[in-house]
Structure formats: C-alpha cells, structure tokens
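>>> fold the following, please.
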Amino acid sequence: MSNHLYALLYRLRFTPRWSGTYCIHTEDVAQHSHFVSLIAHALCVIKKKIYNEDVDVAKVITLALYHDSSDAILTHVIAPVKRHESVKISFQKLKGIANNEITRMVPEKMVSEYLAIFQEADEKTMNIVGIADQIDAYCKAKIEVNKGNNDFYQIYEELEKEIQNLAIQQPCVRYFLENFLPSFFEKRLTYRYL
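The predicted structure is shown next:
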C-alpha cells in the first residue's frame, strides 16, 4: 500500500499564499513554512543562548515545518478570514479534521509521531511557531511595500503593530528585530563572497 503523506505535502509548493492580494513576488506555502522554520529556530537559539530559557528546539522546528500542512487539503486561507469571530472555531475544527486525515496517511507504526506534531504540541511550542509565522508575514509585507506594492501597505501596518507588541512582551522577538531585521530590509545586502 502506498502512503500518500509526502506526495500530498509536496503540493504545498503549488499552494499560493496571499490570495486576493497582488504580489510582486509570489509565495507558496512550502516557501513560507521554510522561512517560518528558520525564524522559529532563530527564536529558540535566542531564547536558549541569550536569555537562558529552556526550549525544545527540535519540537519547535518540527511544528514549524508542519504548521500549515492542512493547507495541502484546505488550500491557504488568509488570516483575516480564519481569524474572524464567525469563522475562527469552525476553521480550527476543519484544520483538525485535515490534520487527522494527514496523520492517517502514514504507516500505523509512525502515526504516534505525527499525532505528537498535530495534536500534542504544548503552548510554549505553539507560541514560538505562531510568533515566527507573524514575523515571516511581516517580512513578506515589508518586502512588498519596499518594492512599491501598495496592496500590502495596510497589511504591513497591522503586522508592524502586532510585531512591536510582541517585542514588548517577548525579549526574544525584540532581540530578533534589533539584530536581524534591519539588514533584512536594506535595499542592498552587503556581504563578502568567499
């Protein structure tokens, strides 16, 4: 019997994000998941090495990689829709159903590992991934605005407020913003080739 999980997840590279919004640089869910994972890893390292916090880096990275897996079934739904009060609870249930379907696509002996990703993530792990998700959206919006795309201006302003509030609450976010984001938004990256 064939196990369809990775064939399904491979479709995330064909699942566009930001539907209904003009993008100068298109983005798919696989790209987004990659960058969320990178940012989540950075936040974990900052928490551990700068603030001496205990964090399970492997658990965070794994959840970050899989955090939008349900989009392979549901497609990508933009944040204002899935966060709207009239939809929020129903969408979470729908996402749970999709994740259960995904979990059933692996051999029985592997199911518990995937259940741990989709159903057993602790609040601290989910929080780090959620913050990384917002930072990635903020970076995307800033890039689009810097390229003159006014469709992202309101998105950027809203995300900047959220990110600044997170920076007040979470020292690791403030550290990330101060040490990594300034060069991210420069018009020209300066680095030396080997």
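>>> from here on, just use CA atoms for contacts and neighbour counts.
Fine.
>>> tell me the gap between the helix ranked longest in the chain and the middle of its chain.
For the chain, the longest helix by residue count, based on DSSP state H, is helix 123-146. Offset of helix 123-146 from its chain centre (CA atoms, centre = their mean, to the nearest Å): 6 Å.
>>> one more to line up against the first:
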Amino acid sequence: MSSNFFAMVERMKLIDRWALMNNTGKENIAEHSHTVAVIAHALALIGNKKFGRSYNAERCALLALYHDTTEVITGDMPTPVKYYNDTIRRAYKEIEATAGDRLLAMLPEEFRPDYDPCFHPDPSDKELWQLVKAADKISALIKCIEEDRMGNREFEMALRAQEAKVEAIDLPEVAYFRKEFMPAYYLTLDEHTKS
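Model (predicted):
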C-alpha cells in the first residue's frame, strides 16, 4: 500500500490565503509556509547570534514549513471567522488536530514519530513555536505591504493591523528583524537595486 502523505502536502499549493480579500496577487499556503520558514529560521539565527540563545534554527524552519499543512484538509479559514469567539477558536483547534491526525495516519508507521511534532506541538519546542508564530505574523504583514504597494485599498486596514501586531510581539529577535530587514519590504525593485 502506498502513502498519500506527500501527495497531500503537495496540495498546499492549491489552498489560497486571504479568501475574503480582493487580492492583486494570489498567495497559497505553500508559498506562505516557505516565507514563514525563511523568516522563522532567520529569527532563530538572530536569537543565537545577537541575543545568546541556543535555538535549533533548522528545526524551527521545519516546524514553520509544516505549520499550515492541515489546511489541505480544512482549507484556510479567514482570520475574522477563525478567531470570532472562543467557541469557534476551540472548535477550529479540534478540527486542526483531527486534520493533523489524518495526515499523520497517511505516513508509514515508522515515520510518524518524525512528523508528529509538526502536527502536535511538543512542549520542548515552545520557544521555536513562538518564533514560528511571530514569523507567521511577519509574513502576513509582508503580504499586506505588497498589496498596499500595488495600490490595493482592500488591504489598508489589514496593513495597519498587521503592523501593530508585529510591533506588539515582545521578542528581541522580532524587534531586530523589524529594524534591520522590514524597511526593505516597503521598497520598489529599483530602490533595492540602486547602488
């Protein structure tokens, strides 16, 4: 019997984000997860090099890469719906857990323990998951910046909200990333490449 796990993971490219918003450019959860993994990895390295942490940056990137994989089963529920109230939030967490279990069951049994921490957070990874969540918010901010730069007024309020959310993250790694790397996201290609 063959395993469906990786074929299902591949379907991440079919799940669009920001479904309630009028987008100038589509973003799917595979693209988003790549961005989150790149940023989470960077946050871990920043923590290690600038703040004396001992994060496992590669594991952080791995957790980020799989952080939205359950959405191949659940779809991407818009944030205003997902977090509307505690009842919906709890129900969605249960749905995510069930989706994670279904995905893990698609793997041969000997590989399940290797992927389990991606779907059932291990307490020993708590600090890494904080970085992943921060990277997830930064990724959402980047999307809002891109849409705003294209003149898409649909994202005006979302941009302000995401800027405030990222600014409110109380992690020195995020403060460093904001100061050192975020300004470049507001630039055009010509501004990036001029010497």
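>>> thinking again about what came up before, the longest helix of the first structure vs the second structure - mean distance after superposition?
Its aligned residues in the second structure lie a mean 0.7 Å from helix 123-146 of the first structure after superposition (mean CA distance after the TM-score superposition for the first structure).
>>> who's in contact with that helix?
Contacts to helix 123-146 of the first structure, defined as CA atoms under 8 Å, 6 or more residues apart in numbering, come from residues 23-25, 32, 35-37, 39-40, 43-44, 56, 59-60, 63-64, 67, 150-153, 155-156, 159-160, 163, 166, 185.
>>> just tell me the aligned range of it in the second structure.
Aligned using TM-score structural alignment, helix 123-146 of the first structure spans residues 126-149 in the second structure.
>>> report the buried residues of that stretch.
128-129, 131-148 (16 or more other CA atoms under 10 Å).
>>> what does stretch 177-189 of the second structure give?
Neighbour-count burial for stretch 177-189 of the second structure [16+ other CA under 10 Å]: F177, R178, M182.
>>> still on that earlier bit, buried subset of the contacts of helix 123-146 of the first structure?
23, 32, 35-37, 39-40, 43-44, 60, 63-64, 67, 151-153, 155-156, 159-160, 163, 166.
>>> now do the helices in the first structure.
For the first structure, applying DSSP H gives helices covering 5-9, 29-45, 57-66, 71-74, 79-82, 88-103, 111-118, 123-146, 153-169, 171-179, 181-184.
>>> any chance of those in CSV, with distance to T15 of the first structure too?
Below are the helices of the first structure laid out as CSV (distance: least, CA to CA, whole Å):
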stretch, distance to T15 of the first structure
helix 5-9, 10
helix 29-45, 6
helix 57-66, 14
helix 71-74, 7
helix 79-82, 15
helix 88-103, 15
helix 111-118, 20
helix 123-146, 16
helix 153-169, 20
helix 171-179, 28
helix 181-184, 25
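>>> right, and those - which one's nearest P16 of the first structure?
helix 29-45 (6.2 Å; CA to CA).
>>> packing partners for that closest one?
Here helix 29-45 of the first structure touches helix 57-66, helix 123-146, helix 171-179, going by 3 or more CA pairs under 8 Å, 6 or more residues apart in numbering; DSSP states H and E.
>>> in CSV, list these along with distance to L9 of the first structure.
Output for those, formatted as CSV (distance: least, CA to CA, whole Å):
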stretch, distance to L9 of the first structure
helix 57-66, 9
helix 123-146, 18
helix 171-179, 29
